[in-house]
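Q: just coords:
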């Protein structure tokens, strides 16, 4: 029996709670590469989807089957053929694709039917429905290449899918579509997932892929993953890359993410299926684990409003409790809310600071500078400090000061110098707590 440690579990669960509230009733379309199933990741993935389903998230799952079809073709002594990044689907390949899709649907439905005790699937009821939700047309002949039974999505029956997911059913889509005459076409999983997400105006499109995400330096395979790209940034990146032909090409999934966002999907994600729990980490943590493409940057540095009082209180309360910050009552924060600068991400406050001017002394106090432990060491403190300095300069002030008992070195590294408490403006000196013995640090504004 595993042990649960309240001192780590409770803060973690509280940190996750805002995302649980935010995503309840939202629609996610998830594209699962066939390589993930071939790598034995299906059961873990199904467990994670069951958790999302239990939280009230509406789910559409689109599975790929590239390696499974290749395996079927190899068993029949047939060679897999590709062009322009698409499979050329002749009669034999179409038969193999149909066989692979049927087998995978069976395996996926079995995975969602698990109910073993002491697993995430215990007491889970995830009903899976699949059907002819996609109308397709042939790719045709491109640059002299006849793609035969390969197709592209012509229409998604969004109304039927919406009815199914609104009834708490998970919709499973195979990469197949049918023409009005009943002809079957092999489709690309990535295109099906993208077209479905756009048709549903989904809140998220998530690809579970061989790719870890988009690296900050494409020339360095060890460079960090760029966790967030605006659509404009992603489009500039795509313009500099060659046309993708393999799923491991940087542009392969990125092009679909951009298309989805331009089509009205709020956020698109590229995640590595090799990391256990990647889906949960991407959805329920601040920076996630892969790359997210959004129409606008989700992180916002701005002046606070009355709507932010609750978020500020939640942010600073742990630091007040351990003595790092002086306690502030809700009424005090409500009264002074215009003095606060906040940094938020996806609607959650992750940092704040307040500026209290003393015009007669040409200075101001920066108080309650707080950064959530979840995002410390990522530069948010410096960003808030710079914004507070700009606000002080705009007021015509010559310096800012802080009172601190534990973070002297952070401020000294950023240009503050320690002074005697007698330096404080008279009005602030009268409120100085000599028992707390806070250090006074001052920074001159250029």
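A: Cool, the structure landed. In this text, all values refer to a predicted model and were calculated from it rather than measured experimentally. Residues are numbered from 1 along each chain as shown.

Q: From here on, just use CA atoms for contacts and neighbour counts.
A: Will do.

Q: who's in contact with residue 177?
A: When contacts are counted by Cα atoms under 8 Å, 6 or more residues apart in numbering, residue 177 touches 132-137, 151, 153, 184-187.

Q: dropping in the other structure now:
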């Protein structure tokens, strides 16, 4: 009987603990992204797949968390459907193609219908739904000035256009008022002529012009899966461009990767390619460490750098739990501030999740490795080894011949990495004098 009555309580406690842990893990991203501008582009395929009402609540949540959103929708399948209904043989693919008068009218019809569907989805507010109590304003307008593509290699592209400029001041004013901007793939010339635009070009142009923190493309599937390629979840821009040049990507994948790379090259901090068929994929990509899509950056994001005074708070947060359980000797904030130049931090997407300190004893050509920490939820990808290799190189650079570490609980980790057991007499004389015998820390030493 006791087991029967206790089980639900245990389950509830477990779920509560999981929720609290998740909420704490997400908090740094919420702080980091509040007030930042994200441009989210998605094609008409997402709408045809019936996933608009799944996506909108997630975008609403992002807006509620203080993220400034510009949405750019595509309409290619809808335009093609309209063309077929009108008896036209033309069908638009990924590449640039001429837009006839009839095709332009189809583009206008499709854009208008999709815009209304998106506005309607943001207007939902039924109780007990993700949009309950949400009051999201969606603003569309003539923000985009376009130019004709013109004649290329003797082909007149008619009403196919490219982005000339955007009304950045008006867009920023709109975003600062808490509204979401919705851009359709149409632009207008100063003479009032309409042009058919590519969603990818428009989204990338907006991200560049607004100096967006992120350019996010929602794609039908994981980049590379349709090509049976194992593509890293994080691509440096040059690697992404090499992948395009290799010809191993299909046209859809190559298009998304090309515009993501262009955005990063022109100053967008991060570009993400996220599969929209996975429920909550945009939230998982933005608010978790590993994400679920492919991210293109100018260089890889995992970044070792010297700590500064601005990092002391984050270092304290990393160290405190290990001090409390006895793994580390208590140092206190004042000590870390005084010795911050000895620390190196491991940063990802603006969030510090690892650190290490190097304390020199150069009179005896030795150095101590201390406070090697990687947050538990971000372990398993070799971050600890990265910090160790960096510290070993740093110790060699200052003239140390041996690196030592004092530990009570991680001896096997260091033994696997070439450290051998030592004694108190093997330590530098100053360290011997300050060795805390009550902790009885094990001593491991590695020749450099």
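A: Thanks, I have the structure now. Predicted model only: the values in this text are computed from it and were never measured.

Q: what TM-score do we get after superposing?
A: Between these two chains, after superposing, the TM-score reads 0.89 (TM-score structural alignment, normalised by the length of structure 1); 438 aligned residues with a Cα RMSD of 2.6 Å.

Q: Only the buried subset of the contacts of residue 177 of structure 1, as a PyMOL command please.
A: Applying 16 or more other Cα atoms under 10 Å to the contacts of residue 177 of structure 1 leaves a buried subset, and the PyMOL line that selects it is:
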select buried, resi 133+134+135+136+137+151+153+184+185+186+187
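
Q: Give me the subset of the contacts of residue 177 of structure 1 that lies in strands.
A: 134-137, 151, 153, 184-186 (DSSP state E).

Q: Just name the closest of the residues you listed to residue 341 of structure 1, please.
A: Relative to residue 341 of structure 1, the closest of those is residue 153; by Cα to Cα it sits at 46.8 Å.

Q: any idea how far the closest one is from residue 330 of structure 1?
A: According to Cα to Cα, to the nearest Å, residue 153 of structure 1 and residue 330 of structure 1 sit 54 Å apart.

Q: for structure 1, longest strand please?
A: Scanning structure 1 for the strand with the most residues, using DSSP E, yields strand 348-358.

Q: Next, the mean deviation of it compared to structure 2.
A: Once fitted to structure 2, strand 348-358 of structure 1 is off its aligned match by 1.8 Å on average (mean Cα distance after the TM-score superposition for structure 1).

Q: In structure 2, what range does that strand match?
A: Strand 348-358 of structure 1 corresponds to residues 351-361 of structure 2 when matched by TM-score structural alignment.

Q: contact partners of stretch 348-356 of structure 2?
A: Outside stretch 348-356 of structure 2, the residues that touch it by Cα under 8 Å, 6+ apart are 28-29, 32, 301-303, 314-315, 318, 343-347, 369-375, 378, 383, 387, 391.

Q: With stretch 266-274 of structure 2 instead?
A: By Cα under 8 Å, 6+ apart, the list of residues contacting stretch 266-274 of structure 2 reads 207-208, 211-219, 221-223, 256-257, 260-261, 263-264, 281-282, 285, 292-298.

Q: switch the cut-off to 7 Å
A: Outside of stretch 266-274 of structure 2, the residues within contact range by Cα atoms under 7 Å, 6 or more residues apart in numbering are 207-208, 211-219, 222, 260, 264, 281-282, 292-297.

Q: Next: stretch 335-342 of structure 2.
A: 306-309, 312, 357-359.

Q: Tell me who's in contact with the alignment partner in structure 2 of residue 388 of structure 1.
A: Structural correspondence for residue 388 of structure 1 with respect to structure 2 (TM-score structural alignment): residue 391. Each residue near residue 391 of structure 2 by Cα under 7 Å, 6+ apart is listed here: residue 358.

Q: Okay, buried residues for the helix or strand where residue 391 of structure 2 lies please.
A: Remark: residue 391 of structure 2 resides in helix 383-397, with elements defined by DSSP states H and E. Of the residues in helix 383-397 of structure 2, 383-384, 387-388, 391-392, 395-396 count as buried by neighbour count, 16+ other Cα under 10 Å.
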